[in-house]
Structures are given as C-alpha cells and as structure tokens.
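Enquirer: Need a 3D model of the sequence below.
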Amino acid sequence: MKYLTCILLLLMLPACSLTIPGVASAPTPTPSVTLPASLPRPPRPPTPIPPQPTLAPTPTLAPLTLSERRRIFVQVWETVRDHYLYADYNGVDWQAVYDEVSAQVDASTDAEAFYRLMERMIERLDDDHSRYESPQEVAAQQAEFSGTLRYGGIGAEIRDVDEGGLISSVVPGGPADRAGIMPRDVIISVDGVDYEDSDAFGPGGPISQVRGEPGTPVRLGIRSPNQPPREVVVIREVIDLDAFNRVHARRLANSSLGLLSIPSFYVEGVDRQVRQAVEDLLQDGPLTGLIIDVRANGGGYVHLMRNTIALFHDGGIIGSTSGRSSSEEQRIPTGKQIPDLREVPIVVLVSEETISAAEMFAAGMQVLGRARIVGTPSAGNTENLYSYDFADGSRLLLAEVAFYLPDGTPVEGRGVQPDRRVDAEWWRYQPEDDPQIQAAIEELQRAE
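Expert: Next comes the predicted model:
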C-alpha cells in the first residue's frame, strides 16, 4: 500500500507503504541477502478516525466455484509462505493455518464468506499492515487513489479527545464549513446524545452517527474555544475524499517562511502538487525557510515519496528496504529539484502519526542533511507492502521489507528521532500558536 504508509491506502485503511506490484502466480525470485530473521514491531499508533464511505462503490461480488476458491486460497497462502517479511510468521504456525483454513474454504458457500475467510487468515499475521482485499475493496481503493471515491458526511476530520470530538480540519466550502464549524471546535453531542456516551452509539461510535446518507440532517452540539455551547444542524453531502488529502501551503504571517502540509503520499501526483504549492508560495517573493508538516501523514507510495524528496534535494541514497530475500537501495531521482529552494533551510515536523512512507521521507531529508526534524519520534512502522493481484480481482498486500538507514539502523520499532523534540498535542493549536511550529521557526532562524 503504510504504503500504498502504507500501499498507504490513506483514509480507508491502516497506513503503510506500497512499493511494487506483484503477481498472483509465482513471483520472480530475487537474490538472497543476509538479514535478521525478524524485526521488532511497534504497537499500532493512535490515529484520527478517517471518514468512511457510505455509498456502495462497486457491484455485488461475482460468484466463485469451489475450484476457483481453492486456487486463490493456495496462491495467497503460498505467497505468504515464500515472501513474508518475518521468517517466523510472527509466531504463527503457517502450515497449521493451511490445514485449518483449507477445510473452511471447502465449506464456504458464497464469495462473500470466502473473502471474509481470506481476510481473517491474513489478519492472523498481526502486523497491522498485511491484508487481503476483496474485488470490491480493491475497486474502492482504486477510486480513492484516483480521487473519485466519495462519502456522505459533513466534510470534517474528527479526533476523539477527552472533551468530545475535536474538529481537526474542514473541507473549504463543505457542509461543516458553511455551518460555521471550524477547526479546534469540539463536538459534544450528536442528535442530542452526549458524544462521550459511547455505548449509546453502538460499535461505530459517535463518528458513525455523524456520517450518513447525503441530504439528511445531523444535529451537532458544538463548543468553540471561549464560547458557550451551541447546536448546529448540518445537512450531509457527498464529500470528495481527495479534499482531505490535498497538499496545501501558505506563508506564515508577516514572514518569509512557508508552511507546507503533505497529508499523504497515497495521492496520485502528490509530488506535482507539492511542486505547484511551493511555486505558488514563491510567486510572492523568495522564502528564507520552509516548514514541511507530515505529522498526520499515514504514508503512501514509496516512489512518490522519493519524487517528493527530489524536489528539495538532488539525488542521493536515503537507505534501503530489505526483507527475507531482497534488498533495494532507496535512491532519490536527480534533475527535479526546485531551483529557488536550493539554499533555503527546511524543517520537517513529525509525530507518532507520521507513518511508513512519511517516516522514510523525514528520515531521508534528515540523512541527506537537507532538513532538521522537529516534533516527537515517528511511529516506527515502516513495513512496506508488495501487491499481489489475483484473477478474480482480489488482492494481497503483504509486508515483505522494512526500511533501514544507510548505516543499517532500522527505523522499524524506533521511529525517526527528531533533532529537536517538542512534546505537544499540536492538533489542538492554530498554526500561529503551535509549539512545534514555533520551535521549527526558531530552527530556521538559527540557520539563516
């Protein structure tokens, strides 16, 4: 995917990094390298709950014969056996899994039950990255990547905090924005039910009640900073998920410093978006410093991450991705650097929600000497997924390699270490008051 941080399949799935596509039949063998039998794995980092689709993206699943089910099952199982990153399968007896699931495949009666069975089999690896996707889910991810997937909601990202649901961002011109809801507002109730009364909302929690069919209303209790609570009725609309992933940039007030936010590397042409955003900043005059915010970036495609680094540094090696039977140097392309940024100092902001390909971005900028890193250690979750597509349209995303710095230090399990650590719940602040941004400004001023 962590890729796609993850593939990084950004809004729909746990983060990761997609590296290269695979095939359903026997993958091409790669040269053997000496690697650790297994790598440490961090706990799943806390992340904001993303918007989920409420509109069916694909038709009903096509039926599968028993022979088709068995063929796909064997291909999936053998791919894990031969290529999974951890030689001990995270303590799972993979042969015993075959014996157990084989009988269940024979007993499955329809395509939906079979795909759920395959999903559960891969979930037993318990690495937070590897997953099996049905043809429906593959279609949804393709729609997300192309920016065509939409959902019914209010057009806001919401974080669960002690006070309720913190609005961390809103889609400009979306339903929440038009209703006067702003970042840093807190949802304290949904349709009259206290936001913190989780039992009243069922398994999906209160956020599931904020979503809904386009055209229907939702009544939200809102508390804005330093204001009394109020109720707001918002009419749900179809929301373009691409709006949450869009790169954006602006100049900090009364300064020649730029603030560039890259929410995901799982966006088609994200490197082109970054280039355009920086060039737009430069139209108002030279920059004396640039802050790149990847604190909420869950990852994405590794090649897009490399192309993005290339905008700020011309070439170089940032480390390698290595697994049981392969190792690849991560080289930055040449000839793509933005000329007016060559001498501009850069700070990259990271947090525990900086995952996979986003961690590789921050680590790469650090090891190349192109940027100082400010914030808190990143997630340490750099397993890269290889994609294996099957004849029925389903897909296995399998953790096969992890990221190592040029000196051999793994980022997996330890994260990217900031040059300047600043512990802060950064998402509670406006940019002008954000302690981590303030620290980044100080770092840039020292570099002048």
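
Enquirer: Could you use CA atoms for every contact and neighbour count after this?
Expert: OK.

Enquirer: Am I right that R250 sits in a helix?
Expert: No - applying DSSP: H, G, I helix; E, B strand; the rest coil, one finds R250 to be strand, outside a helix.

Enquirer: How about the contacts made by it?
Expert: Taking Cα atoms under 8 Å, 6 or more residues apart in numbering, we find R250 in contact with 258-260, 281.

Enquirer: quick one: the helices in this protein?
Expert: Ranges of helices in the chain, per DSSP state H, are 66-83, 94-107, 111-123, 135-146, 175-178, 205-210, 242-245, 270-282, 302-309, 357-367, 435-447.

Enquirer: looking at these, which is buried most?
Expert: Of all the helices of the chain, helix 357-367 has the most neighbours on average by mean count of other Cα atoms under 10 Å, namely a mean of 29.

Enquirer: which other helices and strands contact that one?
Expert: Contacting helix 357-367 under the criterion 3 or more Cα pairs under 8 Å, 6 or more residues apart in numbering; DSSP states H and E are the following elements: strand 300-301, helix 302-309, strand 317-323, strand 371-375.

Enquirer: got the contact list for that helix?
Expert: Outside helix 357-367, the residues within contact range by Cα under 8 Å, 6+ apart are 2-3, 5-6, 8, 16-17, 264-265, 294, 297-302, 305-306, 309, 317-319, 348, 350, 371-373, 378-380, 382, 403, 405, 415-416.

Enquirer: could you redo the helices and strands packed on helix 357-367 as CSV and give each row distance to I437?
Expert: Converted to CSV, those look like this (distance: least, Cα to Cα, whole Å):
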stretch, distance to I437
strand 300-301, 24
helix 302-309, 21
strand 317-323, 25
strand 371-375, 8
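
Enquirer: Could you point out which of these sits nearest G164?
Expert: Distance to G164, taken as Cα to Cα, is lowest for strand 371-375 among these, at 24.8 Å.

Enquirer: one more, for comparison:
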Amino acid sequence: MYLRLITFNIVLLICTYALADKQTSNQIYYKQFQEIFERINKDYVQDPDKQKMTDSAINGMLTSLDPHSGYYTDEDLDDFINQTKGEFGGIGVEVMYDNGAIKVISPIDDLPADKAGIKAGDYIVGVNDELVSTIGFNKAVKEMRGEPGTKVKLFVIKNDEVKPQDVELTREIVKIKPIKSHLEEGGIAYVRIVTFNEHTIQEMKKAFKSVEASNTADGGIKGIILDLRNNPGGLLDQAIAVSEYFIDSGTIVSTKGRTDTNNSVLTASKFTAKAPNVPIVVLINSGSASASEIVAGALQDYKRAIILGTKSFGKGSVQTFVQVSPRAAVKLTTARYYTPLGRSIQAEGIEPDIIIEPAKVEYPGQKNEERRFSESSLKNYLKNDNKDLKDNEQKKDKDKLKKDKDKPELKIEKAENYQPSELYKKDYQFARAYDLIRGLILSKNK
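Expert: Take a look at the predicted model:
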C-alpha cells in the first residue's frame, strides 16, 4: 500500500511538471527572442533597423516550417495579391525553396520563363550573378521581378541536363488568361486551365459555351480534354467551383488541421450548372499542383474522367493567407486536404490512370497510305471489285441510321480522313488523349 502511494505521487509529480512545462514553454521561447532582440538593440555596432530585424525574424520562423508558408511585406505583398488577381510582373514561374536553391514548380504559359524553355523540376541556383544560397530565397525571388523590358540573368540547372547554363530573360507584366480553349475535329472540346485565379470558373464556363456554339451543326460537344499540365494551382474556391462544374453532387475535397476551424468538407451542389455529360480526359504532369490536383483527384475518384499523363507534383496542403497589418501578411499552412475517397496526395501526387510520358513524333509530309508498301504498290495489281458494292452498302446503312430517331447519326470523322491538328502533331500526350476520347465517343454511340 505504501509503495503504491509513492508510485502514485511520483506519477502525479511528473504530470504536474509536464503541465507546467507546457504552460511555460511558450514564455521561455518569447523570453529568448526578447533577450536576443534587446542585446542586438543595445550592443550592435550601430543602431539597427528594428523593422528589418522583425520582418526577417518572422520570415525565418515561417520558412522553417515548410516550403509553402511565408511572410509578405510591402512590394512582395502587392505582387502576391496581384498574382491572385491574374496580373503580375516578372518572369512567370511558380517556385518553392529547396535546399539553398529555387525549384520551379511550374512555368506559366506564354511568360518569359516558359518561352525560354524553363520547365517544372528545373533549379534556379543564381540570379544576376549571385547565388541563391548566399542572398536567400526572398531576395532572389525579388531580384527576378522588376520593370517590364528590363533583363534578368538566371543560372539554371535543367532537370534533364547535367551542365548548368545561363539564361537571360526580359521581364514582362502580363495579365494571365486563366483559360485557353478551342474545338478539335470530331466535336472534341480542348480546354486548358492555366491557373486558378479569381476569373477561372467564369472564363471556363464562357469557353464551354463558345466551343459548344461553334459546333451546333454537329450536335455540340462530344468529348472534353481538360488540360491541367503545368498548372501550379491558386485559389481553393476556384478549384471547388471547377470541380463542381463536372461533378453532379457529393464531396469534392475535405481538409483536416490541428483545430476544428481548419476541418471542413466541401461539396458539389446538384443545382448548379454542369458541363456537358460527355467523356472527359484530364491531362496532368509534374507541374500540376495544389488546386489542379484537387480537380484531378475529385474527377478521378468519381470516375468522371480518365486521368492521363505523368504523376502530379504532390502539394496536398492548404495555406491560409492573413493580412496582419496594412504592409504585411502571413501565409501559413493550416491543413492537409483529402480527395473524396480520403486520399492524401501530400508528397505523393495524383497517379494517372494511364501513364503517358512526353515524347516527340515525326509526322511525314505525305499521307501514310501514300508511303505504306502494300499490294497496291505492286505494278499491275488487281483492283478491288467490291469497292462499288461496299460504297452502296455504306450509303444504305447511313440512310437507315438517319431514319432512326432514337439513334442519331454519329458525325465523327473516320480515322483515315482525320487530318492531325498542329497541337496533335507537336504534343504527344495531347495526341494520346485525343485518340482515347475518340475511342470513348465511338464506343458510347455503338
């Protein structure tokens, strides 16, 4: 009994000390910071810039947490706010800090970095003849910004090359158009989401209306290729709205943090306008991050689309942006997000349903039939006497199909009549997505 009482007292004493430590630990950290601040203020060789000290200390705390938390002041804050509105200056790259260098998450379409061939996964190790490891991440990023028309020199290590290279870029101010779209042959809508800014869902709906209107003679949109490659993400509410446009109802994404205020379940409403109910292929790659992964993950979990390409970036965290003063704001990682089936893609990415690596295909100037060696290539070959009969049978089948009201004629070009578009010729992943969509349309209408 005496031994049991001693044991209980020891446990109680340990718990008391643990509670006291927890209550006073924050005070200890504050005191350490205060002591160092006061010592610098008192003993430094000259009167220090206290605002600069404070800004650097706060920024250091945030960047030590993870690559996506940060502190924005003055010009940096203005640039950040302008970027979410779709207009900013600089070279046009989404970046993160990585071991003393700047890692490119994604170049943004038609901006200087993209034009210069800088790609996702490349590293910027120097800016204007200064190493990023020496001047720091924030200063290096700030150096890449500047007046339009002025030049900036980068020292870049390409993802697919060993030797570093100097790249000189001319800064621009560009208002980013979040959506690019056009109609491909066969009634297939190609819609590329460049970024998720405050105009994305509005511009995407306009794009679908425009594409559908241009193909009313052939029955509207028959398939959709949604291109999220090299999309670095952006605003969460826009990712939700885009997902909702393709999903009838149900969970789009859930978030979980340390506090209840950061736990949420975001859902799609069945009462909002929806995209045409046609086959969809979504293109992703290693430059698809954050908001674009939310869209791809939701469409994949609901089997609303086939995901094609390469594994996405894997940014499965949520940042909260809070302006703490007129000149400063904090971006803090407050939660992880999960797909409708509860998958966390943090550091893992979205795995495509069909993996297609980028490749280059050379297309000859002449048709395949003209260069293919076959029976018809031989001198004095016997011609096919069933050709006329075959044409007559096809005409009868087409007339019968027209009379069948419940089974309208499928107006999609035959493979041998298809003339590849320029995008098809130069973009291997798009070409495979287009072929897949054509197959889905044909099988759906059989």
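
Enquirer: picking up where we left off before, quick one: which of the helices and strands packed on helix 357-367 of the first structure is nearest D434 of the first structure?
Expert: strand 371-375 (11.0 Å).

Enquirer: Does anything pack onto the closest one? Which helices or strands?
Expert: The contact analysis (3+ Cα pairs under 8 Å, 6+ apart) places strand 371-375 of the first structure against strand 346-350, helix 357-367, strand 420-421, helix 435-447.

Enquirer: now for these, which one comes closest to A103 of the first structure?
Expert: Nearest of those to A103 of the first structure, taken as Cα to Cα: helix 357-367 at 38.0 Å.

Enquirer: Between strand 346-350 and the closest one, find me the angle.
Expert: Angle of helix 357-367 of the first structure versus strand 346-350, following axes from the mean of the first three to the mean of the last three Cα atoms, to 10 degrees, is 140 degrees.

Enquirer: mean deviation (superposed) between helix 357-367 of the first structure and the second structure, please.
Expert: Superposed on the second structure, helix 357-367 of the first structure shows a mean distance of 1.0 Å to its aligned residues (mean Cα distance after the TM-score superposition for the first structure).

Enquirer: The second structure: matching residues for that helix?
Expert: Mapped onto the second structure using TM-score structural alignment, helix 357-367 of the first structure spans residues 291-301.

Enquirer: about what we covered before: with distance to P21 of the first structure as added columns, please give the helices of the first structure in JSON lines.
Expert: Converted to JSON lines, the helices of the first structure look like this (distance: least, Cα to Cα, whole Å):
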{"stretch": "helix 66-83", "distance to P21 of the first structure": "13"}
{"stretch": "helix 94-107", "distance to P21 of the first structure": "24"}
{"stretch": "helix 111-123", "distance to P21 of the first structure": "18"}
{"stretch": "helix 135-146", "distance to P21 of the first structure": "13"}
{"stretch": "helix 175-178", "distance to P21 of the first structure": "38"}
{"stretch": "helix 205-210", "distance to P21 of the first structure": "33"}
{"stretch": "helix 242-245", "distance to P21 of the first structure": "23"}
{"stretch": "helix 270-282", "distance to P21 of the first structure": "19"}
{"stretch": "helix 302-309", "distance to P21 of the first structure": "12"}
{"stretch": "helix 357-367", "distance to P21 of the first structure": "16"}
{"stretch": "helix 435-447", "distance to P21 of the first structure": "37"}
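
Enquirer: Ok, which of these comes nearest R219 of the first structure?
Expert: Nearest to R219 of the first structure, of all those, is helix 205-210, at 8.7 Å by Cα to Cα.

Enquirer: What helices and strands are in contact with the closest one?
Expert: Packing partners of helix 205-210 of the first structure (3+ Cα pairs under 8 Å, 6+ apart): strand 186-190.

Enquirer: Which part of the second structure matches stretch 273-283 of the first structure?
Expert: Going by TM-score structural alignment: stretch 273-283 of the first structure matches residues 203-213.

Enquirer: on average, how far is that stretch from the matching bit in the first structure?
Expert: Comparison of stretch 203-213 of the second structure with the first structure after fitting gives an average deviation of 1.1 Å (mean Cα distance after the TM-score superposition for the first structure).
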